[in-house]
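Asker: what would the 3D arrangement of this be:
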Amino acid sequence: MNAFLRTITFAFVATALGVLLVTPASAAKIDDQFRAWLQSDLWPQAKANGISKQTFDAAFDGVRPNLKLPDLVMPGEKPKTPQKQHQAEFGSPGAYFAEKTVRAVTSGGRAREAANARTLAAIEKRYGVPGEILLAIWGRETGFGAAKMPYDAFEVLGTKAFMSTKKDFFRTELLAALEIVQRGLAPVGAMKSSWAGALGQPQFMPTSFLKHAVAFDGGGRPDIWNSTPDVLASIANYLVHYGWVRGRGWGFEVTVPESVSCSLEGPDQGKKISQWADMGIKRAGGKPFPASELKAEGFLLMPAGRSGPAFIATPNFYVLKEYNTSDLYALFIGHGADRIAHGDQSFSGSWGAVGDLHRSDIAALQRALEAKGYDVGSADGLPGFKTRRSIGKWQTKNGQAATCFPDAGLVAALK
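Answerer: As a prediction, this is how the structure comes out:
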């Protein structure tokens, strides 16, 4: 699941949108264009996909474009470059793990672990995903279902398929939402979503619902809005689809000696965990790696380079990233699950004072590294693992201590 699909507050949406001036006359014109688009463009494809006219009309009964949604392009206009996002300050990775945020998930998870013990045990037996992982995702996505789903999915997906910057993506999701109703998996009135069209407590896009939602409570159809067993089992089914390895955790916090380069990070530079241990990498807290893990593959993960905690991740860490393509999200889920299972204990390593740059500064640094032949992934202003290790390689090549994280001096040196 993509990060932009997460539920956000109205205030944030308003900020992202700026001031959208639409007169009543122009809004009425857009409404007319939307209705014409539904009938002449969307309906023929929906019909070809097996959607009945009754389902189609019910889904869009009374639906008008919601012009308060972000990332819209008015009919006849060209998309605007999102300068503000690019100039935004890049925050320290440590801010993502604010104790108040983590504790809300872990305390809530423990409270629900006992109440749902039989369900979680049954799900783990079938799918092999530990209950703590499911609880952490559930808590992170919608506060264990407390987050409201205030939007009509057909209003959101219809608006975005008609006039967003990602029309093709949302058109596919809109057709999938119609299929959900057509197949009797959910009635039109139940199709409540986030501002981005993500459905229910697991925040599944409609295509993910069709692939992964399961009815685990014996109700006959998956209800990811109201049924806790269905919510948890659907999350597990999603993770299994993307390769969750039964019997393995997500990873371990470690200490990395200076003799081990931070540029060895990444899912394409795996080694047996015994090999990492032979290089001097140790588990934080002094515990040995489990014997069952020593011959298995692990990956170095340093989200803030030398300025933060380090980890040896398992392939399951990268399965968690399929839920939300962010190292920090996957780490939050793994860390939260550990705390649900073993009690609240923060990372042993501390997050350094990094993150005082603008995204445009980091993007400029990335472009400079690309020009020198380094693979940074993309010059998007976000220091992913390819950018981090490219920084480390450049620093080593130029006689500097490798930190594997951008800073103001590095930006200046590479201009």
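
Asker: use CA for all of it now, contacts and neighbours both
Answerer: Fine.

Asker: skipping its backbone neighbours, what lies nearest Ser261 in space?
Answerer: Once flanking residues are discounted, Ser261 sits nearest to Ala402: 7.2 Å by CA to CA, 6 or more residues apart in numbering.

Asker: over to Lys393?
Answerer: Nearest to Lys393 is Ser263, by CA to CA, 6+ apart, at 6.1 Å.

Asker: just checking, that neighbour touches Trp394?
Answerer: No: under the criterion of CA atoms under 8 Å, Ser263 makes no contact with Trp394, lying 9.6 Å away.

Asker: neighbour count winner among these two?
Answerer: Ser263 (26 against 19; other CA atoms under 10 Å).

Asker: check which helices and strands the helix or strand that contains Phe311 sits against.
Answerer: Applying DSSP states H and E as the criterion places Phe311 in strand 310-313. Using 3 or more CA pairs under 8 Å, 6 or more residues apart in numbering; DSSP states H and E as the contact test, the elements touching strand 310-313 are strand 251-255, strand 297-301.

Asker: what's the next secondary structure element after that strand?
Answerer: The first helix or strand that comes after strand 310-313 along the chain, using DSSP H and E, is helix 315-323.

Asker: what's that following helix in contact with?
Answerer: Applying CA atoms under 8 Å, 6 or more residues apart in numbering, the contact partners of helix 315-323 are 1-2, 239, 242-245, 248-251, 267, 297-298, 327, 329-331, 333-334.

Asker: try stretch 80-92
Answerer: When contacts are defined by CA under 8 Å, 6+ apart, stretch 80-92 is touched by residues Trp351, Ala353, Val354, Gly355, Asp356, Leu357, His358, Arg359, Ser360, Asp380, Gly381, Leu382.

Asker: one more to put side by side:
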Amino acid sequence: MSGRTEGGATERDFRKFSLAFFLAALVGMVLTVPTHAAPIDDQFRAWLQNDLWPEAKTKGISKNTFDAAFSGVKPNLKLPDLVMPGEKPKTPQKQHQAEFGSPGAYFAEKTVRAVTSGGRAREAANARTLASIEKRYGVPGEILLAIWGRETGFGAAKMPYDAFEVLGTKAFMSTKKDFFRTELLAALEIVERGLAPVGAMKSSWAGALGQPQFMPTSLLKHAVDFDGDGRVDIWNSTPDVLASIANYLVHYGWVRGRSWGFEVMVPQSVSCSLEGPDQGKKIAQWAAMGVERVGGKAFPASELKAEGFLLMPAGRSGPAFIATPNFYVLKEYNTSDLYALFIGHGADRIAHGDQNFTGGWGPVGDLHRSDIAALQRALEAKGYDVGSADGLPGFKTRRSIGRWQEKNGQAATCFPDAGLVAALK
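Answerer: Down below sits the predicted model:
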């Protein structure tokens, strides 16, 4: 009995000891293992001091500027396109939310009218400045006003992010580290040169600065002092803002005296697969093929011998345009066809009144981006150049669709739809 009692006591004591040991170890883990964010913060600070600072120093950035820029800054893990240290980028999952309605949604009247009415109001108030800028740079004031309005609501939009938090996070752990590292070093140079104090460096989620929404490298290259006060100020000076936008466009090839483009009617005899900046013709040649300006207007005589390009953002299911090289300069501001078209259209409405496109946007879209990417890969496998299988139907994808349709005895629409996705699977 004494043996059973002694043996039983030993077993119970062992169980108690094991449980106590387990609980103690668990508590120890909770107390000693940092949260997910803590090591990231530590790694970020180590990266700043051991990796970024040596390069910044070689570029003439002082320790005072560097430390002030990153004082209290931590990685913002809510930003898009981040990859945790030591991990690989995640493979995109099939998207279940339909992303593509008609491209016409981009031109919602409320959005366009906010830019055009605001532009006209500011055109009168800044007439002398705009005239001086156009004389120097050759960019019409209406184009500058449309960009200004689209980017920041004529400066009314408040930038909610700390630029060094955004650029630092992305240079440390985004899918485009090298790009953002360059921009981060440029942001430090902006402060070092006295172009803006650290506290003024507020940005968008992508790190764009000021009323024109310039990335830091663009600010250093293209921002100008147009009001003559001795400093570049794209945060508060309207003349500097507008002239800086003009200088940016001129750098990328803006052609003085030319329009951005014209809305046209494209007959069925002209294939939509002729779209693109690498398939240009003299505008007189497009006219000879039956392409006409809407409203019975003639193309300006000065444009007839110049090159133009077919632009059909929704294929046969939307308005069509003959674009000039200046349209593609606008795409240097934002790579989207729809953005550049919005700016051109907005500028026209600022200049001539609120008249919408003549052509309507058809019921295209309602596809998943992953579906369009699959379609693009299928076209690539058949030898077509779609640009990139990224799920975005750019002009190379649109015209490849048209060419496939024509080759397979179908009427070319040059825009993805559910039937086409199914046919090409």
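
Asker: just to revisit the earlier point, doesn't the residue nearest to Ser261 of the first structure lie inside a strand?
Answerer: No: read with DSSP: H, G, I helix; E, B strand; the rest coil, Ala402 of the first structure is coil and lies in no strand.

Asker: where in the second structure does stretch 271-280 of the first structure fall?
Answerer: The alignment of stretch 271-280 of the first structure onto the second structure (TM-score structural alignment) covers residues 281-290.

Asker: do the same with stretch 226-244 of the first structure
Answerer: Stretch 226-244 of the first structure lines up with residues 236-254 of the second structure when matched by TM-score structural alignment.

Asker: got it, and stretch 371-380 of the first structure?
Answerer: Under TM-score structural alignment, the match for stretch 371-380 of the first structure is residues 381-390.

Asker: now do the buried residues in the matching stretch.
Answerer: Residues of stretch 381-390 of the second structure classed as buried by neighbour count (16 or more other CA atoms under 10 Å): Tyr384, Asp385, Val386, Ala389.

Asker: kindly report the same for stretch 327-345 of the first structure.
Answerer: So stretch 327-345 of the first structure, judged by 16+ other CA under 10 Å, has buried residues 327-341, 344.

Asker: tell me which residue of the second structure matches up with the residue nearest to Ser261 of the first structure.
Answerer: Alignment note: Ala402 of the first structure maps to Ala412 in the second structure; criterion TM-score structural alignment.

Asker: and the strands in the stretch 1-150 of the first structure?
Answerer: With DSSP state E, counting those that start in this stretch as the criterion, the stretch 1-150 of the first structure has strands at 89-90.

Asker: mind listing which of the buried residues of stretch 327-345 of the first structure are in helices?
Answerer: Judged by DSSP state H, helices contain the following of those: 327-341.

Asker: nearest to Arg35 of the first structure among the residues you listed?
Answerer: Nearest to Arg35 of the first structure out of those is Tyr329 (CA to CA; 38.8 Å).

Asker: residue in the second structure paired with that closest one?
Answerer: So Tyr329 of the first structure corresponds to Tyr339, using TM-score structural alignment.

Asker: about what we covered before: tally of neighbours for the match of Ala402 of the first structure?
Answerer: 23.

Asker: wait, isn't it in contact with Cys272?
Answerer: Yes: contact criterion CA under 8 Å: Ala412 of the second structure and Cys272 qualify, at 6.9 Å.

Asker: so what sits against both of these two?
Answerer: Residues touching both Ala412 of the second structure and Cys272 by CA under 8 Å, 6+ apart: Arg316, Gly402.

Asker: quick one, which of the contacts of helix 315-323 of the first structure are buried?
Answerer: The neighbour count (16+ other CA under 10 Å) marks 1, 239, 244-245, 248-251, 267, 297-298, 327, 329-331, 333-334 as buried among the contacts of helix 315-323 of the first structure.

Asker: give me the distance between Ser40 of the first structure and Leu178 of the first structure.
Answerer: Distance, Ser40 of the first structure to Leu178 of the first structure, by CA to CA, to the nearest Å: 17 Å.

Asker: cheers, nothing more for now.
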